[in-house]
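Peer 1: I'd like to go over a predicted model; first the sequence, then the structure.
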Amino acid sequence: MRLLHTSDWHLGRSFHGVGMLDAQRGFVDQLVARVEELSVDIVLIAGDVYDRALPGVDVVGLLDDALVRLTGAGARVVLTSGNHDSAIRLGFASRLMERGGVHLRTRLAELDTPLMIPLGDQPEDDRSPALAIYGIPWLEPRLVADHFGVETASHFEVTRAATDRIRADLASRSTSRNVHSVVLAHTFASGGISSDSERDLSIGGVGAVPLDLFAGFSYTALGHLHGRQALSPEVRYSGSPLAYSFSEAQHQKGGWLIDVDESGVTSVEPVHWEAPRKLAVLRGTITELLESDHHAWAEDAYCQVTLTDAQRPAQAMERLRARFPDTLVLGFDPEGAPPSAKVSYSSRLAEAEDDLSVCCGFLEHVRGREPDDAERSVLAEALETVRLQGVSL
C-alpha cells in the first residue's frame, strides 16, 4: 500500500497581490503525474484545502478537477478540514463522494471512524491485516471543548481527547487482527518550524501540542506548517505545495511517500514539487542591486527587496522594476544613516525654526530622504502663495 502525504493546498490564495490559481493548477498537474508514476494508492490531504471559508467558483472548480483526476488515476483521497476551511461546506455530500473514492473527514463524529484498507494477499476478513486511516478535522478549542467534555478549552486538551477516541477505536479493531494506523491532523505540533504565511493558532488556548499525543500511531500526517519537516520518524509535516511567503524562499516543496505492508510502515521518502517561479530575497544599496551581475538570477523571480541606502532613493520601486519586474515587496533599512534619521517627528517639529522647516522635516520623516533644492523651492513657493492669500498657518 502506497500513500502520498500532502497538505495546505490553500487553493485561491494570492502571493502579495499576485493570483496563484495557474500555479496551483500546475501543482495539481504534477500531483496527478506523480500518482500515476509512483502507483500511489491513497492521497492524503491534511487540511487547508482552500484558503478561505468561502472560496470562489473557479477555486471550487479546481478542487473538483483535482479530485476527479486523482481518482481517475486510480488513487483514493482522504481529506480533512483545516483552520482556513469551512468544515461544513467542505464536507458537503461526503457520503456520496465516498462512493467515488473521496473520503472526507470534516465532522467531529467521524474522527474515530477510519477508512479500513486490507493489507497483504490474504482474503479480506475480520482477521486479515489492515490499515486504518483516521482524519481529525481542525479543532477550534472554544467550539469543540463541550463536545469532548474537557474543562479547559486548549489545543492540548481537545487534541488529546480526539486522539484518545482514535486509540480506543484502534484497540477495539486490533483484538483479532493486526491493524496499522495513519492519522491526519491539522495542528501546530511542538518542534515544528513555522513560516510567515501561516495563521496563528494560539487564539483560544496554547498553540502547540506535544508529540506524545501521536505516540503509537504508525504514521501521523500533519498539516498547518508550510515547510516540509519530520518531527520524528512517525510524525511529519508535508508542508504547502507552493511558497506562500518570502520566508519560504529556501524551502524545497514536496510531500512524503509512505509504503505500508503487513508489518507496518516500511519506508517514508520525500517527493518534490517544482516551483513555477523562483523567490528572491535581496538586500543592498540600489546601485549595487541594479548593477551587480551577482543578482542576474533574480531578474525573472518574485522579489522582496530591502534597500540599505543611508537616504531613501527617489523612485526606488520604478528603478528596481526596470531590472526586477516582479518586485513585490520593498523595504528600507538604512545603514549609516545620519543621526537625524533616528529623531522622532515630534522632536523634529519642536525644533523647527519656521513653516518651511516644518514641511521639509515632515517630508524627510515620511520618506527617509531630505528634500532637494528643487523640492524646497516648490514648498517655499506654496507657503508664500498661502501667505499672500491670507490663510493662517
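Peer 2: Thanks, I have the structure now. Residues are numbered from 1 along each chain as shown.
Peer 1: Every contact and neighbour count from this point should use C-alpha atoms.
Peer 2: Noted.
Peer 1: what sits up against stretch 56-71?
Peer 2: 11-12, 21, 25, 28, 32, 35, 50, 76-77, 100-102 (CA atoms under 8 Å, 6 or more residues apart in numbering).
Peer 1: Quick one: buried ones out of those?
Peer 2: For these, a burial check counting by 16 or more other CA atoms under 10 Å picks out 11-12, 21, 25, 28, 32, 35, 50, 76-77, 101-102.
Peer 1: structure B:
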Amino acid sequence: MTPIRIVHIADIHLGFTGQGQPLVEDGPHAGRPLREVDVEQAVTWLGSTILEQDPPVDLVLIAGDLFHRANPLPHAIAAAAQLIVKLRGAGIEVVIIDGNHDTPRRVTHGSPAKFLGALGARVISETTSRIGDHDWNSPRLRNVVIHAVPSSVDAEQYRELMPEPGRINILLAHGRQQGTLDSAITRGDTVLSSDLLRRGWTYAALGDWHAHRHQPLADAPAYYAGSLEALTFGEAQAFPPQESDPYAQGGMLLVTVDLHTPPRIETVAYPDRRPVLHLGSIDARHLSAHEILDELERRMEGVPANALCTVDVQSISSDVYGAHDPLRIRSIHARCVLLYIDWNFRDDRMSQSDEPAVQSRLEDQWRAYVAEHVEASEDGNWLIERGLALLEQARISRAAHDEGE
C-alpha cells in the first residue's frame, strides 16, 4: 500500500493569554493579549503549511489541549473552527482528543471541542475510542486504526488496549510519561504507563509535554509533538542557545507510516515562533546595584526586540535591591517585549527582620497566597508570574513618577 502521511500536533492552547499579558499595540489585533494572538497566528500557519505538503497529508492528529481552558472564548473557538474547515475542505481527516486543559470539571459540561464534530472532525473525550475501517471517509485510511486515550482516561480503562494484527495502529494519547526530561508528574496529571507505549504501536502520538519531538522511551516509537509556541518561562529557550535544548524549537511532526517499515518522522518547524528566552542566573552576593544592572545589560545583548525574557538574580540583599536606579531598570525592560526579573533574596533578610509576617514583601505574600489557594499547576505558576510582573511594573512606575516630581 502507499505510505500514509500523518501530521501530529498537540498542546496548541488556543485562548492562552500569557505571562504579564503584554498587549498588541497596533494593527487589527490592537488591544488584545499578545500571546493569544501569537497562538492564533501559529494555527493559521499550521493550516496553510499542512495544505502545502507534497505528497498530501492524509490525517491530522491533535493530541489534546487544543484549547487552554475548558470554556474557550470566541476568538479561540473561531480559530479552531477555521482550522478544521480548512483541513476537512481539503479532504484531510482530523482526530482530536481532549487534554487536561480542555477537559471540563464536570462531565455534563461536555468537551469544548465537541462542536468541531459538526465540521467533520472526530472528537474523542471521556473514554477510550477506536477509529478505523468504515469510520474513515478516505479509502486510503481503511487499514489505519486510531486507538484514542483522552486525558480523563485512567490506566484501568486502557488495560486491554492492544494493536490489531495486519493494521497500521496509531496510539493517540494525552498524558505524562516519566522519561528523559526533568519534569515531575504532579497531582491531576494523567500518567501514561511505559507498558502502554511499548505494546507494539506503529506510532504513538502524544500530548502534554511541550518539548518538541521528545521521545520518552528509546525502545518505542512514541513522541510528543510539543507546542507551536513556548507558553511559559518554564519552556523558555536558553540564551545564548545551547545544544540539546528541549525547548529550542516548536512545530509539527510529519509522520510517514506503512505496514512494513518503521515510521519516518520529520520536523516542520514553525518559523515565526516568538522567542521566549531564559537569560540564566546572576549571583548577586558580591555585586553592587550598579554591577547587577551592568550584568543585566550584558545578558540582554543580542536579544531580539520581540522576545519575552526571564532572568534570575540570586542572593541579593534588601539594601542592594533598594539602591537600584529605577529609570535604568526601566530602560533595560524596554529592550524586549517583556523582561521578568526573578529577585531571590538572601535568607539572612528574614533573620535580620523583627517585623511580623504580615509585613513581609508583597512578592512573598503573593507567592504564599497562591500556594495556599491554588493547586500546584501551570495555572498556579502563571498566577505567580503575572502577579510578580505587575508588582515590578508598579514599582518602576512609582519610582519614575517620584523621579519626575
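Peer 2: Structure received. Note that the structure is predicted; figures quoted are calculated from it, not measured.
Peer 1: overall similarity of the pair, as a TM-score.
Peer 2: Aligned and superposed, the two chains score 0.68 in TM-score terms (TM-score structural alignment, normalised by the length of the first structure); 312 aligned residues with a CA RMSD of 3.5 Å.
Peer 1: related to what we said a few turns ago, just the buried ones among the contacts of stretch 56-71 of the first structure: which are in helices?
Peer 2: 21, 25, 28, 32, 35 (DSSP state H).
Peer 1: tell me which element residue 342 of the second structure falls in.
Peer 2: In this assignment (DSSP states H and E), residue 342 of the second structure forms part of strand 338-345.
Peer 1: next helix or strand past that strand?
Peer 2: Beyond strand 338-345 of the second structure toward the C-terminal end (DSSP H and E), the next one is helix 348-352.
Peer 1: hmm, back to that, ok, of the buried ones among the contacts of stretch 56-71 of the first structure, which one's closest to residue 140 of the first structure?
Peer 2: residue 50 (17.1 Å; CA to CA).
Peer 1: Do I have it right that the closest one meets residue 83?
Peer 2: No: between residue 50 of the first structure and residue 83 there is no contact under CA atoms under 8 Å: 9.6 Å.
Peer 1: Am I right that residue 116 of the second structure is in contact with residue 123?
Peer 2: Yes: Residue 116 of the second structure is within contact range of residue 123, at 7.3 Å (criterion: CA under 8 Å).
Peer 1: Could you identify the most distant pair in the buried ones among the contacts of stretch 56-71 of the first structure?
Peer 2: For these, the farthest-apart pair by CA to CA is 21 and 101; their separation is 24.9 Å.
Peer 1: in the stretch 101-250 of the first structure, which spans are helices?
Peer 2: Taking DSSP state H, counting those that start in this stretch, the helices of the stretch 101-250 of the first structure run over residues 141-148, 155-173.
Peer 1: Could you provide the ones you listed in JSON lines, with additional columns for mean neighbour count and distance to residue 387 of the first structure?
Peer 2: Putting the helices of the stretch 101-250 of the first structure into JSON lines (neighbours: other CA atoms under 10 Å; distance: least, CA to CA, whole Å) gives the following:
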{"stretch": "helix 141-148", "mean neighbour count": "16", "distance to residue 387 of the first structure": "61"}
{"stretch": "helix 155-173", "mean neighbour count": "18", "distance to residue 387 of the first structure": "64"}
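Peer 1: want to try TSV for these, with distance to residue 360 of the first structure as columns?
Peer 2: As requested, the helices of the stretch 101-250 of the first structure are exported to TSV (distance: least, CA to CA, whole Å):
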stretch	distance to residue 360 of the first structure
helix 141-148	52
helix 155-173	52
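Peer 1: how about these, which one is nearest residue 341 of the first structure?
Peer 2: Nearest of the helices of the stretch 101-250 of the first structure (CA to CA): helix 155-173, 44.9 Å.
Peer 1: Between helix 141-148 and that closest one, find me the angle.
Peer 2: Interaxial angle, helix 155-173 of the first structure versus helix 141-148 (axes from the mean of the first three to the mean of the last three CA atoms, to 10 degrees): 40 degrees.
Peer 1: by contact count, what packs against helix 155-173 of the first structure?
Peer 2: strand 130-136, helix 141-148, strand 179-186, strand 208-209 (3 or more CA pairs under 8 Å, 6 or more residues apart in numbering; DSSP states H and E).
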